[in-house]
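# Task: produce atomic coordinates for the following.
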Amino acid sequence: MNAMRDPAGIPAPPFVFQALMVITWAFHIAFVHLSMGAAGLAIYAFHSRSRGAHWTRLSMAMTKVAKVGVSLLIVLGVAPLLFTQVIYDPQWYTSNVLSGRWALAFIFTLLVAYCSWYVFYASNHEHAKRRAGCYAWIALLLFCVDGLIMHALSYQALLPEKWMNWYAPGGVVDTRGAALHAIEWARYVLIMGLSVPAIGVFLIAYAHYFSVRGDRDVRYLAFARELGRQIAQWGFLFSIVPMLAWQFDLPPASGLELLPLGWSIVGALAIMGAWMRLPGSSVQGYLPMTANFGIVSLLAVWREVIRMRYLKPLGYDIHSYTVHPDAPSMLLFFLTLAGIGGVVGGLYLTLLYRSGRVAGRYTAEPLVRYLARGALSVLGVWITAFLAYGVVISLRDSFN
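Okay, the predicted model is just below:
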């Protein structure tokens, strides 16, 4: 594995990319949970329309949430994948080659799933026919398959001692890449199952967000809040089961089952489940969703701890990766992250949040106007710096 590392090394200490990988994965998986939970609830509400108008309205709303959520989880999934390739390139590429057909199938099945969900989105209205739900079921099934593919590719990367047996079973080389060689079902069920409490806490935040608008039905918002509380309650409590199963499925020799971090996730799930059992007035606002993201962040860290414990006994330690410091590129990266991600991204998020809480036409407040001017300035500086950096490097290389 060490021989398969990039001979050019990396431009900064490995812990920088490790931290970025964990942080970006947490945001990515948060939108995976939101999208899967919204899709499941949209389908359930679609088939429950006979129970009242609230279910029809909820189905249409959650269909939109899932549509936007999938696009965001795809975009946000690029960053952790790239950071993984920086410090865990031997494992990730080997796993993808061993299951090459599935890695390619992921792209096509995701395209079909997203297109199917768009058909359902266009068909899901007050007078929609029941057969429109077939497209939603196809999309949800394929989303689950895509999650399984990503899980298998990640888990196979943790088991390099089995690679040769998968590549050449019985001494006969198999280059088809036609199998998913390793699946840890407890881990997969936990990560996918956390979509249930995620959509529950989202409904609580959803009801709070629109509570200031006079054109929103108060009874519908109360219905959404209470439904979210109940979903979150049972979702958190049931998530304890696969989390415990995963804990006890970890290799005994690794000592992972004794680390406090894994058990803190179990405790956090139990605390959240107990909190959701309190009266409705005690469970509202954005705090439950924020706390849920805290659990997701713990899970992101726990995945990385597990990966390091699996690989280190086999002689692979990311902190021994060759480092060739490249201050200009790292400075450009972090300034881009702060400027484009912070200021420009902050403008979009603030604008969306403020405008959505106003019925009718929205007039930007001073804060939004200041952010808009700052975003334009940052974009101008970034484009200029980016082009200038490229020109300088090109001229330097030409004269050398």
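# Please make it C-alpha for all contacts and neighbour counts, starting now.
Fine.
# residue boundaries of the helices in the chain?
Counting by DSSP state H, the chain has these helices, from start to end: 14-46, 53-87, 89-98, 100-123, 133-156, 163-167, 185-193, 195-210, 218-249, 260-276, 287-311, 327-336, 345-356, 366-399.
# Return the set of buried residues in the last one.
Looking back up the chat, that one is helix 366-399. Val368, Leu371, Ala372, Gly374, Ala375, Val378, Leu379, Trp382 (16 or more other C-alpha atoms under 10 Å).
# same check, this time on the first one
Applying a neighbour-count criterion of 16+ other C-alpha under 10 Å, the buried positions in helix 14-46 are 14, 17-18, 20-43, 45-46.
# Now do it: distance to the chain's middle.
Computed by C-alpha atoms, centre = their mean, to the nearest Å, the chain-centroid distance of helix 14-46 equals 2 Å.
# here's the other one to compare against:
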Amino acid sequence: MSLLYLPNVDPIPLPAPVWLFKVLHIATLMLHFVAVQLILGGLTLATVWNLFGKSGSPMAGASDSVVKKLPTVMTYVINFGVPPLLFSQVLYGQTLYTSSVVIGFYWILVIFLLIAGYYLLYRAGDRADAGRSWWWMGLVSLVLLAYVARIYATNMTLMLHPERWLALYVESGGFGGVMPKVDPTTLPRFLFMTVGALGFGGIAAALLGQYFTHTDDVKRFLTRTGSLLGAVFLAVQMLCGYWVYAAQPAVVKEGFWNSPIGYYGAILWAVFSVAALASIAAGGLIKGSLSRLLVSVAGLAAVLMTAGAVLARDAIRDLSLLAVGFDVWNRTVVANWSVVGIFLVLFVAALVLIAVLLVAVNRSMKEVKNQNA
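Below you'll find the predicted structure:
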């Protein structure tokens, strides 16, 4: 019989209400997931195109165009990943810290996998600039980054099951080198993100074709092929979304639709998934300015779709933890509103600065390309 081990709550009270940390966590996690899907989906498509595209073909040109953007995307994957991790540690420290220690070897390994994957993205971009093949570098980088995603999916599932911690810790001898047995919810969650990443990557490729300077053949390839892949994989992701729900324990499924966060999150995800799928499919079939509009609508819908998925995910986590005796809302709060106000001002300023940097990078890349033309 497994014993339930939940560490005591940190005696230091929260400096702000739980709902505020929740809002910040959900907002930053949505941005992180958008970047994650862009990097995994974009790298997968670009690597396949580089492998099969002949030199000078639209497919090869599209692959080079995508991979050159990925080091910048990776920057946002990491920077957007830190805040939600910190907010989740504030809210779920009892469970997240413990599960991270239980698989500590793999949790630390994430740092080195990211460094290696990031390095290979730069090397692949350099080879693309030189007109050389780089698919094998992209493949290795993709494997490393996908394994990071697998570790995260495993840890975020393990934190929901305190009854498994002791046995795993003892089995590893305190080293943290034993991964838990496959949970019925881990694979659906992992596939939901990775399949969705391919759909997101297709939409991003279509946007790249519409808003960046390319030859007519490359632009047509990015828009049409990206739109087709985006539509196909978004449809598959919708099936994976149902699988994620169906794989949950009965107590979670029973409470999900009674949770406002879960209910409205699922509705938001479903509505904008359909909107993104319809828009990107139509955008690939129609030419001209209407195509650009539809692809843009698909991009916006994909972001809102991700927001809905994050809300639903948050409800599933809270319900799963509540079933084992952890209530995230039952925390002592001593609000320090002056500090909170300063933080929020800096937080908004940082988001504005990131937007400015994105615009500046986009302009500089166009200028460099025009100079080299």
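# TM value for the aligned chains?
Scored against TM-score structural alignment, normalised by the length of the second structure, the superposed chains reach a TM-score of 0.86; 351 aligned residues with a C-alpha RMSD of 2.5 Å.
# ok so, going back, using CSV, lay out the buried residues of helix 366-399 of the first structure together with distance to Leu111 of the first structure.
CSV is the format used below for the buried residues of helix 366-399 of the first structure (distance: C-alpha to C-alpha, whole Å):
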residue, distance to Leu111 of the first structure
Val368, 36
Leu371, 35
Ala372, 34
Gly374, 36
Ala375, 33
Val378, 34
Leu379, 31
Trp382, 33
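# Now for those: which two are most distant?
Across the buried residues of helix 366-399 of the first structure, the longest distance by C-alpha to C-alpha is 20.5 Å; it joins Val368 and Trp382.
# Tell me which of the helices of the first structure is the most buried.
Sort the helices of the first structure by mean neighbour count, taking mean count of other C-alpha atoms under 10 Å, and helix 195-210 sits at the top with a mean of 25.
# from the chain's centre, how far out does that helix sit?
Mean-position distance between helix 195-210 of the first structure and its chain equals 17 Å (C-alpha atoms, centre = their mean).
# can you check stretch 247-261 of the first structure too?
Taking the mean of its C-alpha atoms, stretch 247-261 of the first structure sits 24 Å from the chain's own mean (C-alpha atoms, centre = their mean).
# Now tabulate the helices of the first structure in TSV and tack on distance to Met1 of the first structure.
Compiled in TSV, these are given as follows (distance: least, C-alpha to C-alpha, whole Å):
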stretch	distance to Met1 of the first structure
helix 14-46	16
helix 53-87	11
helix 89-98	6
helix 100-123	19
helix 133-156	14
helix 163-167	11
helix 185-193	25
helix 195-210	35
helix 218-249	25
helix 260-276	27
helix 287-311	10
helix 327-336	26
helix 345-356	38
helix 366-399	33
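# who wins for proximity to Arg5 of the first structure among those?
Nearest to Arg5 of the first structure among those is helix 89-98; the distance by C-alpha to C-alpha comes to 6.1 Å.
# Quick check: that closest one compared with the second structure, mean distance?
Following superposition, helix 89-98 of the first structure is found to deviate from the second structure by 0.6 Å on average (mean C-alpha distance after the TM-score superposition for the first structure).
# Residue range in the second structure corresponding to that helix, please.
Counting by TM-score structural alignment, helix 89-98 of the first structure pairs with residues 93-102 of the second structure.
# now what about that stretch, what contacts it?
Contacting residues not belonging to stretch 93-102 of the second structure are listed as 6-10, 88-89, 107, 155-156, 158-160, 162, 165, 168-169, 174-176 [C-alpha atoms under 8 Å, 6 or more residues apart in numbering].
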